[in-house]
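Enquirer: coordinates only, sequence not included:
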């Protein structure tokens, strides 16, 4: 049995009372991702009292932190040991707001520019401790990679946006910082950039991240290499392009991760930010209007600025390419956040999700409506 401290005991009692009264709870850490998701009702259940790094073994590449721990604190602790969260989770820090938390990072399941090369948040989760909708404290997984028998519930929490339970503690695999790094710049049309990325993907190159953006009338592809020093230097000679100063371009990769690049800032007030997930080999998509996307993840992630009226066209374009589209950030004149964000494209999958939700949260108290109007 897991021993409870005062903060956890108080939150547990809050969940138990909410379940008994069928009172909806809005789980919230730093609130940096409040813009995403359609539900804004329910009593706020603040997780920031559950903070602190429980254990960290640099030699084992494993860290365990409580859900309310500031993400910046965790990253600073890892950096002091020359280690990192390789999936580069975005913070989405806003002026006057508290910083992102470790629990929010996992609940949102969002990864940064390196995701296509190193994996997603869920790939680095070793174990979780959660409170379910019955106020039961459950432990899944552990602190080593090969510890899963049956369904990997810990990873199920990544991207669930708190709808299945309240994360209280998370164990993560971490990695050493790469010794070599370089960023190359190329002037390319979107079609040429996608073709080039596809070709490079079939070669033994230390590709880590990529970003194509159409800015000031010019299509530009940025490619970041990470790995052994010799491998990075050899790739630079093979790939060509303009090599950029690491000290200068690091801020640009951070801006890409945090969506503060000029391309994001130029979004019209009546346009939403749409997130299209497609196969990396998908061609240039037929987008409504004259929209030029920002392309990440070697072609697999395409950000599009478009009004809500373009939603059906965007979903169809993504579906035709073998992917999906969702509204990530709503237009500024919309009262709440991104609506109807979860598009499973299958009634069977929707039923599976609903059953999982019912199993973990039978009273439906956790973040109701955050992912779907129905649960």
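Expert: Yes, it's here. Given the structure is predicted, the values throughout are model-derived calculations rather than measurements.
Enquirer: all contacts plus neighbour counts: C-alpha atoms, from now on.
Expert: OK.
Enquirer: now the strands: where do they sit in the stretch 51-200 of the chain?
Expert: Using DSSP state E, counting those that start in this stretch, the strands found in the stretch 51-200 of the chain span residues 53-57, 62-66, 83-84, 125-131, 137-141, 166-173, 175-176, 180-187.
Enquirer: Throw these into a markdown table and include distance to residue 109 and mean neighbour count, thanks.
Expert: Compiled in a markdown table, those are given as follows (distance: least, C-alpha to C-alpha, whole Å; neighbours: other C-alpha atoms under 10 Å):
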| stretch | distance to residue 109 | mean neighbour count |
| --- | --- | --- |
| strand 53-57 | 20 | 14 |
| strand 62-66 | 16 | 23 |
| strand 83-84 | 17 | 20 |
| strand 125-131 | 11 | 24 |
| strand 137-141 | 17 | 18 |
| strand 166-173 | 13 | 25 |
| strand 175-176 | 18 | 16 |
| strand 180-187 | 26 | 19 |
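Enquirer: and those as JSON lines, adding distance to residue 31?
Expert: Shown next, in JSON lines, are those (distance: least, C-alpha to C-alpha, whole Å):
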{"stretch": "strand 53-57", "distance to residue 31": "20"}
{"stretch": "strand 62-66", "distance to residue 31": "17"}
{"stretch": "strand 83-84", "distance to residue 31": "23"}
{"stretch": "strand 125-131", "distance to residue 31": "19"}
{"stretch": "strand 137-141", "distance to residue 31": "24"}
{"stretch": "strand 166-173", "distance to residue 31": "15"}
{"stretch": "strand 175-176", "distance to residue 31": "27"}
{"stretch": "strand 180-187", "distance to residue 31": "32"}
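Enquirer: adding another structure so you can compare the two:
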């Protein structure tokens, strides 16, 4: 057996033993996403040693890597072939791993145009709550058809299984990329972003904060130049602009220990809530720094057709409450993968 096979075997044995005893396990890799969700009371299950790129086929636009592989390493290898992770995942630290990113279901500013993390997962290897090693999906694009169970792992926060490896679709880096900035208030910015979304412009980012709307254009050089001429605005030459947006390190999102994330239809009017806003994903993802009551924030999000999450900060409920029918569906899926409920119990909801 190889070192990796030995490690997987040891993880399977430990999970199987925990299943038999009903002992909770708190899955941990790089630890950069530990602030998300609720604290898990259980013995640490360290998966950080599951590292390395298993297979990379640039011509097929597919990469497979073990869950503990650092995002920085993955992105460096892709960049050598002029390719990238399309969903532009946030790192939140140098130790960010592929497994933690997929488990948290995190996507960056490019998400509305390139797809979410879940959309780009082609296959996974997972250890379920019984200690069984399972393989879902495929390793190449042509092998993936219909709904794939592997995509359930994106955003499950480890409650359905321990990720061993992930296969992802990748894309070529754009030939040209330009950011322009326009001075608008929040209401006008929402209207402007939705107007542009209806046009055939090569948008890859639309973010507003503190009166400035940043629009990123990516693609063929001629298409980007034409779009810039049509859209207008001043050139933004800050090379770290979108990295700071991605990493929540802007003046608003970095300087707060209590940050709400509202996911709503992009054209929804700005909610009548106190505090300061930032708008991402063309208006669909909204960051709010506020001392408003959690119920008021969630009610406002529901009225807009969305939901609200306490992304950073302390609170009784981090995630938006689920309707009973949806909660029951989650329970059934969880039970099928982790019947004893030992993997990250309570990370998402107390009932799961």
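Expert: Sure, I can see it. Not measured: the values here are computed from a predicted model.
Enquirer: on that earlier part again, closest to residue 108 of structure 1 out of the strands of the stretch 51-200 of structure 1?
Expert: Among these, strand 166-173 comes nearest to residue 108 of structure 1, with 11.6 Å by C-alpha to C-alpha.
Enquirer: how much does the closest one deviate in direction from strand 62-66?
Expert: 160 degrees (axes from the mean of the first three to the mean of the last three C-alpha atoms, to 10 degrees).
Enquirer: quick check, distance from strand 166-173 of structure 1 to the centre of its chain.
Expert: For strand 166-173 of structure 1, the separation from the chain centroid amounts to 15 Å (computed by C-alpha atoms, centre = their mean, to the nearest Å).
Enquirer: which one of the strands of the stretch 51-200 of structure 1 lies closest to residue 324 of structure 1?
Expert: Checking the strands of the stretch 51-200 of structure 1 against residue 324 of structure 1 by C-alpha to C-alpha gives strand 125-131 as the closest, at 24.6 Å.
Enquirer: now the angle between strand 137-141 and the closest one, please.
Expert: Strand 125-131 of structure 1 and strand 137-141 are oriented at 170 degrees to each other (the same axes, to 10 degrees).
Enquirer: List the contacts of strand 125-131 of structure 1.
Expert: Strand 125-131 of structure 1 is touched from outside by 12, 137-145, 154-155, 165-173, with contacts defined as C-alpha atoms under 8 Å, 6 or more residues apart in numbering.
Enquirer: For residue 297 of structure 1, find the nearest of the strands of the stretch 51-200 of structure 1.
Expert: In terms of C-alpha to C-alpha, the element of the strands of the stretch 51-200 of structure 1 nearest to residue 297 of structure 1 is strand 180-187, at 14.7 Å.
Enquirer: List the neighbours of the closest one that are in contact with it.
Expert: Contacts made with strand 180-187 of structure 1 from outside it, assessed by C-alpha under 8 Å, 6+ apart, are listed as 218-230, 232, 236, 240-246, 249.
Enquirer: go again using 7 Å as the cut-off
Expert: Identification of contacts with strand 180-187 of structure 1 by C-alpha atoms under 7 Å, 6 or more residues apart in numbering yields 219-229, 232, 241-244, 246.
Enquirer: so that strand corresponds to what in structure 2?
Expert: On structure 2, the counterpart of strand 180-187 of structure 1 by TM-score structural alignment is residues 176-183.
Enquirer: how far apart are the matching stretch and its match in structure 1?
Expert: Compared with structure 1 after the fit, stretch 176-183 of structure 2 shows a mean deviation of 0.5 Å (mean C-alpha distance after the TM-score superposition for structure 1).
Enquirer: Off-centre distance for that stretch?
Expert: The answer for stretch 176-183 of structure 2 is 24 Å, by C-alpha atoms, centre = their mean.
Enquirer: Over to stretch 346-356 of structure 1?
Expert: Mean-position distance between stretch 346-356 of structure 1 and its chain equals 22 Å (C-alpha atoms, centre = their mean).
Enquirer: What are the buried residues along it?
Expert: Across stretch 346-356 of structure 1, burial judged by 16 or more other C-alpha atoms under 10 Å covers residue 350.
Enquirer: Repeat that for stretch 152-169 of structure 1.
Expert: For stretch 152-169 of structure 1, a neighbour-count test (16+ other C-alpha under 10 Å) marks 154-169 as buried.
Enquirer: between the residues you listed, which is closest to residue 296 of structure 1?
Expert: Of the buried residues of stretch 152-169 of structure 1, the one sitting nearest to residue 296 of structure 1 (C-alpha to C-alpha) turns out to be residue 159, at 19.2 Å.
Enquirer: Now which residue in structure 1 aligns to residue 105 of structure 2?
Expert: Per TM-score structural alignment, residue 105 of structure 2 is aligned with residue 109.
Enquirer: Which SSE is immediately downstream of the longest helix seen in structure 2?
Expert: Longest helix in structure 2 by number of residues (criterion: DSSP state H): helix 3-21. Toward the C-terminus, helix 3-21 of structure 2 is succeeded by strand 25-28 as the next helix or strand (DSSP states H and E).
Enquirer: contacting residues for the residue positioned nearest the centre of structure 1?
Expert: Closest to where the C-alpha atoms of structure 1 average out (C-alpha atoms, centre = their mean) is residue 110, at 0.2 Å. Going by C-alpha under 7 Å, 6+ apart, residue 110 of structure 1 touches 89-90, 121.
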